[in-house]
Structures are given as structure tokens and as C-alpha cells.
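Asker: Just to be clear, the model below is a prediction. Sequence and coordinates:
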Amino acid sequence: MGRQDGSTRQVSAASVDSSTAPILHVDLDAFFASVELLDRPELAKVPVVVAGKSLRSVVTAANYPARKFGVRSAIPLSQAMRLCPHAIVLEPHFEKYRHYSQQVMAIFDDMTPLVERLGIDEAFLDVAGARGVYGPPAVVAELIRSRVFAETGLHCSVGAASTKFVAKLASGRAKPDGLLVVPAAATLDFLHPLPIGALWGVGAATEESLAKRGFRTVGDIARAPMATVQRAVGDASGRKLHELSNGIDPRPVTTRSVEKSVGHEVTFEVDTTDPETLRRELLRQANAVGVRLRSGGWVGRTVVLKLRYSDFSTITRSRTIAEPTDLGRRIYEEVREIYEGLGTHGAVRLIGVRVEQLAPGGGQAMGLWDDDESWREAEDTMDAVSARFGRGLLTPAALLKAAKPRGDASNAHRIEY
């Protein structure tokens, strides 16, 4: 699909017939960076990177001027600064991202009841039923784009197609700040010249396997017998890729989003072997995860510890508990036991806590007594104080012994969908 810096941008003419393209994929452009630039408009045309200040941080986001130098999310900040030494680094503010995401999603909900949220900054919309109110899909898409900008100051790109897969590809090609409509009859003309890496599910290993058999483009996959593709990548994957390459994607827009996990992690400024430092960080993260669970109305049954050592080797260990929880203290007790059970450690570069197997909270049955009752009361109190006076006024005493470690905030406050 080309570089994600706008160099392959393609948009539709105003006269395009969008009547057969009712599925929209709306994607906010360089979302985190764009939100930060709302407060720093003078930086809009210069390279900007969103990351923690430490050179050991990773890039959370980069604006389009920075992307032209090869800067992209998830690379080390040190690498980003080598690629673009004059880039301006802005620290992330996740509360602001959630605020603007909620505003944008409310606009989507106002246009159609069929909205499938993919995360904080993108969604599928089925606007077939909006024709009688607003007009054809292209008109709805332009109205969404204009409303998002007028109400938030942010830009978004939209792909419109007859299927979700093609709509998502089209929104990527329309970036930044564009609309690309792919009418149903033009689907194969749009798909077939694309490299095979554009197909969902084709990572580096799959792409290499297909390339060895002479497949270079999506059209190559589409024209080959399905059995040939299946011999390369397996029956299920081969069928899926063959169908996608022929424009077949029957998945509807679904309005129910199921949250998979809630987690926090941090990269230390200096690798540490100090067990007290690590335990305090586990406590801090466990409490943060508990807050996120309660605010989202979730409980979880599986607690996960993640450790990355100085040699970049990474381990994860998990434990499933008898009763689902949203309490930071219970999460901490479980993850600490996982940590202690690992025995001796090398120097730790990154540590993280995650809770999985989520379910809606409030429905779990209580026994005759609640072993966590005192902690539940304490955390309910902290939530109430935080709601009124701001988070951080109350905190576990153990966390007062040391300041929060500075490090990579790019993966903190993450909710995965």
C-alpha cells in the first residue's frame, strides 16, 4: 500500500458514484500527534514525534512531516531522532486522546446506529440506511469529515466500499485528509495491482512463502487456483486470502466491541535489578489497571506479568484466578506471586501488568464473605476522591517511597480491542 506518509495519496472525484459503497472506514490522521498539535499549532508543518522524553522510549505517533523521514510508531525514539534529528518531541497525554475519541465516536453514532469501533481512532460505519436522511455514502463521508474537523479540529480520512476490507484499504490510500470511494464494480481493478502484503493476514513470513511461489500482487492470488494458494499457506489461510483477493468479504459491520485486555507497562531509564523498585512498579501498574477496569465496567480473570531484560529477551507469565476482579490490590497480589515464583532475575529493562479474560462487571456472585472487602472499600474511596478532586490525591503508601519511574509511556493506559 505504500509508505504511510501521504506520498501515495489517492482521492475520489466529487462526481464518483458511491451508491454501491455503503461501508465506510473512518481513520483519524496521525491521531495522537494531531491531538498534541491542537495545543501547538505552530508546529503543524514541522516534524513532530510523540514519545516519552527518554531516548529509550518508543515512538507513540509521528505526524506526516516526520513520516517523510521514515519515522513511524513503535520504533525506538533514539532511532527516530537519527532519522530526523530536528524533530520536536512531545510527551503523550492519554486522557486527551480519550476525550477527543469520545467526541469523534459520538459524531459517528449521530450519523448511523451501525458503528463498529476498532480502537480509539478508527471505526467502520454502515451508512446504507442514511441515504434517505443525508444522501449517498460519499456525501455522508464528507459530512463526517467536515463535522469532525469543525467540532474537534482534527482531520480524518475515509474509505468507502462494498466491503470492510476494501474500505480499510481505501482509507489508508486516502491519507491524509481525504476520501476514496471504490464502487463495487471497481473493486477488482483497485485490488489486483496491490502487493500481496496489502492482504489481511499476510505478514513477513507469509509474504515470503507466497513470493517463493511467484505471487507478487493481489491479482496473482486471485487468478491462481485456490488449491495452489492453500498449498502455500494452509487450507484456512489460503481460502481467506483467495476470497479477499477476489473482493469477497461478507463480514457485516457489528456494533458490539469486545474488550480483550487492559494493561500498563513501563521501560526504565536504567535497567534495574532492585526487587523493591520492581515490586513498587508492579503495585503502581496493578492499581492503574484496576482503575481502568472499574472505569470501563470490566472484571478480569487472568493476570499477566511481562518482563523484558537488558538483552531484550522477553517473558510473559500468567495466572487465572478463581473469581474475576477489578481490584488493583488483588491484581498486585497475584502478579507479585508470579514475579516471586520466577526466582532470580537479570537486569530488567521493561515491566508490565495486564489483565485478560474480561467480562462485564457487576454480575459476579459474592460468597458469604468477601476476602477483598477492605481493599474494595479503600479503592472505592480512592475512586470517589479521584472523581471529585482528580487522580493522584490518594495513593497506596508503598508508592510514596519512590517516585514513579520515568520511562516509556507509549504503552501505558492502553486498552486493546
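Answerer: Cool, got the structure. All values derive from a computational prediction rather than experimental measurement.
Asker: rest of the way, CA atoms for contacts and neighbours
Answerer: Will do.
Asker: Now name the helix or strand holding His99.
Answerer: Using DSSP states H and E, His99 falls within helix 94-111.
Asker: tell me which strands and helices the helix or strand that that helix is followed by is in contact with?
Answerer: As assigned by DSSP H and E, the chain's next helix or strand after helix 94-111 is strand 115-117. Judged by 3 or more C-alpha pairs under 8 Å, 6 or more residues apart in numbering; DSSP states H and E, strand 115-117 is in contact with strand 122-126.
Asker: ok, now with 10 Å
Answerer: Using 3 or more C-alpha pairs under 10 Å, 6 or more residues apart in numbering; DSSP states H and E as the contact definition, the elements that strand 115-117 packs against are strand 23-28, helix 94-111, strand 122-126.
Asker: Which positions in the helix holding His99 come out as buried?
Answerer: By 16 or more other C-alpha atoms under 10 Å, the buried positions in helix 94-111 come out as Tyr97, Tyr100, Ser101, Val104, Met105, Ile107, Phe108, Met111.
Asker: Which neighbouring elements make contact with it?
Answerer: Judged by 3+ C-alpha pairs under 10 Å, 6+ apart, the packing partners of helix 94-111 are strand 23-28, helix 31-38, strand 115-117, strand 122-126, helix 137-152.
Asker: could you dump the ones you listed to CSV with mean neighbour count and distance to Ser318?
Answerer: CSV is the format used below for the helices and strands packed on helix 94-111 (neighbours: other C-alpha atoms under 10 Å; distance: least, C-alpha to C-alpha, whole Å):
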stretch, mean neighbour count, distance to Ser318
strand 23-28, 28, 34
helix 31-38, 21, 31
strand 115-117, 22, 28
strand 122-126, 24, 30
helix 137-152, 19, 40
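Asker: here's the one I want to compare it with:
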Amino acid sequence: MPEGELVQISPIAQSMSRARHDLPGGSDSDELPILHVDMDAFYVEVERNRDPSLNRRPVIVGGSGRRGVVASASYEARVSGVHAAMPTAQARRLCPTAVVVTSDFSGYIEASSAIAEVFESITPHVEPIALDEAFLDVSGAHRLFGTSREIAWLLRDAVREAVGLDCSVGVASNKTLAKLASVAAKPTVRSTGPEPGLGVRVVGVAEQLDFLWAHRVEALWGVGPVTLRRLNEIDAFTVGDLADKSVEQLVAAVGAAHGAHLAALAQGIDDRPVHPGGIPRSVSHEETFETDLDDPDLIRGETVRLADAVASRLRANGLSGQTVTVKIRHPDFAMQTRAHTLPEPFQTGRTLAHVAHRLVGTLDTSGGIRLLGVGVSNLSETASAESVAGVGLRGENLAESPEPCQLAFDLGLPPDGESGPGGDAHHGPTGDSELDRKLAEALDAIRGRFGRAVIAHGSAALRDGVPGERRWGR
């Protein structure tokens, strides 16, 4: 730091620094650099902030229709066995008194942004994992805020002050241990009802192997159903069992790279650093439909609608992508995907819709599809774009805007077998044209002024709602 330069400390950080005091938790944790912060029942608690009548009642956030999926469940609902990713219909049977709430993401994003500000007031080394969780490297924050244990408790207080939500914090020497520690700090569900959690769990170096080895192997990142089955076949049920296996045994069971990785994790070795911010790996949207779609025009319209939503998010975050991926799930739950990489980065709905439509056309949809997804990966930063949400045209007051009417226009997707301008016959365009970019700018300006639902692409306007509102099924 240049001599004489002043360090700017945010009001949040100042108040947290003043609040240092004796706090519950383990022993001194100065040398434990990694925190994992995970919000407790995030979607549910945001909804309760919106509607206090939901407090202390079993609540399910997700799709409410026949094919809806649970995104989050309150701890009161979890007592009945409800959990995320469960079909909503099943959750209703398990907990008939539950209130099912469907919502768009605006409130969640707003709360997540406020939480991120709290994190960044403590350290610039914040790695978001999702809207409701992040890793923090606080090794440079001890002088101002105290031990990592103290920082963890102060963070909980600051998050509660900022957004009125609770979080659980794990403190440890690396990411794997911090993640497991945050789970151990969470509220628990008993047959008699939910019980408060520790709030903060510190895993000191001296206890970290005992703590780690007591976990089931499926608690480790990267151990999915297939890996779990293969590990169980060699009698590895806990991380302690895993630690007793040789690297050769693990490699034979799950492959060279994965086996070596799991062998290291089982010994508490995880050298992954906290990557501040950074570019996400992908941007995607998918929808589960109330009834199977088998009409080519409806499938085409949904493809366009999803492509438009993904492209809008790319532009809002100043990103471009090169690889397009589509995914469908058949009525029998079989999944198919296709991907294509363009020679140039793109960020417009027209380009994405062209390529996604071509890719969907290579899949067998004759028997109907229950789910469709469109995603973009291989991302890079581009010139910043104004946010799609809430940005007025030339700064005009949105409240004074006239009542909008719904508009629709055609993306101009060519008939199957033909290509658009500057494209190839199989995958469509190879990048964004100047016309594409101007169209996207106009879309963002109109939606920024009148709202996202006011304008849609051609056949996509035939279906109600926008991606994000229906992400958990209807």
C-alpha cells in the first residue's frame, strides 16, 4: 500500500470491528483461514420476510402444479420428511398442512446481493457458490476483526442485521472441512420438531481428522450415486473407511483422477483456494412442463423463450458464451443432451435460439418431453450491459411510465434445413450480427422500462409466464 494511503472501511465493517467480544465456540482459530457461510432455508425465510403469516408454519417453496418440484422447505416441513428436489405432490402428501409458495427470483437476488455486501465488507476474498452460500478467505482480516471464530459470529450478526435472515458458518483450514462444518452448525430436525443449530462450528486442526472421518462418504463433494455405489462395493461407507483404503484401491474403484482426489480428501487435504468473484461456468434455464410437450411449434416456442431468458442474463452480467447446450427429459425420465460450440462469443437471443433450435431438432421429441433446458457455457467477459431488471430508458422515472401492453415479435428462425445470415446449415449463425446486437439493446431498454413480461419473441408469447417464475414446474 502506498505510504499515506487511507484504507476505506465500510460502516458494516466498522460496527463489526467495534462489536468484538467473547463469543461461543471452540478454541482460538487465528490460523483457520476458510469460512463457509450457508443461509438457513434461504428461499423459505425470504418468503417469510415478505409474508410474516408464514412464520412457524410448514412452508414449501417451489412449483405448485402436478409436476412441481420443491426448491426449499422450512424446518417445520422437514420434520414430515419433505426435502429439496422432491416432487411437490409427494411433499403435500407428507405434509398436508404445508403452505406452498411459488415466486420469482427477484426477492432472492435482492437478499443475496445484500448478503454479499456484508461478506465483502470483511474480505475481498469471497467465492459465491450459489445465491445462498459462499466461501470466504479471512486470513487477512484477523488484525481488524479478531480470530476466524469471532469473524464467523460477527458475520452472523451482520447478516441478520442486513436482511433479517439466519446463516450457519463453518470455520476450518480448507474448503472441504469448512463446508462440512457449516452443515454441522445448521438447525436439526427431530421427530418432535426443529431444534436450533450451533450457528458456528469451528473445526480445529487437532480435531479435523476425527471430525472428517465420522462423516458418511456421500458427504464429500463429488460422491454421487454412482461413485457411492462403487465405494460401498469396496466397503467404504464412512470417510474413515475411505482413509483406510489405498490409493490403488480407490483408483481401481472410481478411476485415476477421482480416486486420487478422494484419497487426498479422506486425509483432510484440500488445497483449493478461494476464488473471488470470477466468471460463472455457465448460465442456463430449464422448465418442467405441466403436460408433456409433443407439438413441434410449442417446443420451438419454449426453446425460443428459454434462449431469450438465458441471453438476457448473459447481457445483464456483461458476459458472452460460445458453447450452447440443450437438454430434454422424456416422459420416462430418460435424459438427452446436445451441445455445439460457435467460433465466436455471442450474447443475443437470436443467435442462441437459432443454435438451440437446431440442437433440439437432432433429438427425438416425437413421444413428448417433460423438461427442456437451454444453457450457455465457455463464458467470457464483454463490455458491461445495463441490467435487464429495473433500468429505465435514459434514466426516466419508471413509475411515470404509461401502462404497458404486451408486444410480440418474431426471431425469424429459418425453416429446418436452412441457415440464417452468416451461419451454417446445421447449426445456424456463427455469432451475433450487428442487427442482433441492436435488437438485444432495444429489448433490454423496453423491458427495463416496462417490465420483462411486456415483450416476447413470437411463438414464445403464446405461453404465459417467463423463465424463472416457472423454474420449479407448474
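Answerer: That came through, no problem. If you're wondering where the values come from, they're calculated on a predicted model, not measured in any experiment.
Asker: Which part of structure 2 matches the helix holding His99 of structure 1?
Answerer: Aligned by TM-score structural alignment, helix 94-111 of structure 1 corresponds to residues 105-122 of structure 2.
Asker: closest to Arg56 of structure 1 among the buried residues of helix 94-111 of structure 1?
Answerer: Tyr97 (22.8 Å; C-alpha to C-alpha).
Asker: picking up where we left off before, so of the buried residues of helix 94-111 of structure 1, which two are at opposite extremes in space?
Answerer: Pairwise distances across the buried residues of helix 94-111 of structure 1 (C-alpha to C-alpha) peak at 21.6 Å, for the pair Tyr97 and Met111.
Asker: and the gap between Val50 of structure 1 and Ile315 of structure 1?
Answerer: Look at Val50 of structure 1 and Ile315 of structure 1: by C-alpha to C-alpha, to the nearest Å, they are 27 Å apart.
Asker: Residue in structure 1 paired with Leu293 of structure 2?
Answerer: Following TM-score structural alignment, the counterpart assigned to Leu293 of structure 2 within structure 1 is Thr272.
Asker: If you tally nearby residues, what's the number for its match?
Answerer: For Thr272 of structure 1, the neighbour count with other C-alpha atoms under 10 Å is 17.
Asker: Enumerate every residue touching it.
Answerer: Leu278, Tyr309, Ser310, His345, Gly346, Ala347, Val348, Arg349, Leu350 (C-alpha atoms under 10 Å, 6 or more residues apart in numbering).
Asker: Just send the residues you listed back as a markdown table, with distance to Ile331 of structure 1 and secondary structure too.
Answerer: Shown next, in a markdown table, are the contacts of Thr272 of structure 1 (distance: C-alpha to C-alpha, whole Å; DSSP: H, G, I helix; E, B strand; the rest coil):
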| residue | distance to Ile331 of structure 1 | secondary structure |
| --- | --- | --- |
| Leu278 | 15 | helix |
| Tyr309 | 22 | strand |
| Ser310 | 26 | coil |
| His345 | 21 | coil |
| Gly346 | 24 | coil |
| Ala347 | 24 | coil |
| Val348 | 20 | strand |
| Arg349 | 22 | strand |
| Leu350 | 18 | strand |
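Asker: Counting neighbours, which of the residues you listed end up buried?
Answerer: Among those, those scoring as buried are Leu278, Tyr309, Ala347, Val348, Arg349, Leu350 (criterion: 16+ other C-alpha under 10 Å).
Asker: Let me know the closest of the residues you listed to Ser261 of structure 1.
Answerer: Within these, the smallest distance to Ser261 of structure 1 is 18.6 Å, found for Leu350 (C-alpha to C-alpha).
Asker: In this structure that closest one contacts Phe312, no?
Answerer: Yes: contact criterion C-alpha atoms under 10 Å: Leu350 of structure 1 and Phe312 qualify, at 9.0 Å.
Asker: circling back to that earlier point, can you redo the buried residues of helix 94-111 of structure 1 as TSV with distance to Ala236 of structure 1?
Answerer: Output for the buried residues of helix 94-111 of structure 1, formatted as TSV (distance: C-alpha to C-alpha, whole Å):
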residue	distance to Ala236 of structure 1
Tyr97	37
Tyr100	39
Ser101	35
Val104	36
Met105	34
Ile107	37
Phe108	34
Met111	36
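Asker: mind putting the helices and strands packed on helix 94-111 of structure 1 in CSV, distance to His192 of structure 1 included?
Answerer: Below are those laid out as CSV (distance: least, C-alpha to C-alpha, whole Å):
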stretch, distance to His192 of structure 1
strand 23-28, 20
helix 31-38, 30
strand 115-117, 27
strand 122-126, 23
helix 137-152, 23
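Asker: ok, Thr20 of structure 1 - how many residues close by?
Answerer: As a burial measure, Thr20 of structure 1 scores 18 neighbours (other C-alpha under 10 Å).
Asker: quick one on the thing from earlier: more crowded one of Val50 and Ile315 of structure 1?
Answerer: Neighbours per residue (other C-alpha under 10 Å) separate Val50 of structure 1 from Ile315, with Val50 holding more: 25 against 11.
Asker: Show the contacting residues for the aligned partner of that one in structure 2.
Answerer: Using TM-score structural alignment, the partner of Val50 of structure 1 in structure 2 is Val61. Contact partners of Val61 of structure 2, counting by C-alpha under 10 Å, 6+ apart, are 41-45, 47, 69-74, 84, 88, 98-103, 472.
Asker: and what of Ile221 of structure 1?
Answerer: 192, 196, 210, 214-215, 228-229, 238, 241-246.
Asker: Tell me which helix or strand Arg231 of structure 1 sits in.
Answerer: Assessed by DSSP H and E, Arg231 of structure 1 sits inside helix 226-233.
Asker: neighbouring contacts of that helix?
Answerer: Around helix 226-233 of structure 1, the neighbours that count as contacts under C-alpha under 10 Å, 6+ apart are 202, 205-207, 209-213, 215, 220-222, 234-243.
Asker: and the spatially most central residue of structure 2, what does it touch?
Answerer: With distances taken as C-alpha atoms, centre = their mean, the residue of structure 2 nearest its centroid is Ala130 (3.9 Å). Counting by C-alpha under 10 Å, 6+ apart, Ala130 of structure 2 touches Asp38, Ser112.
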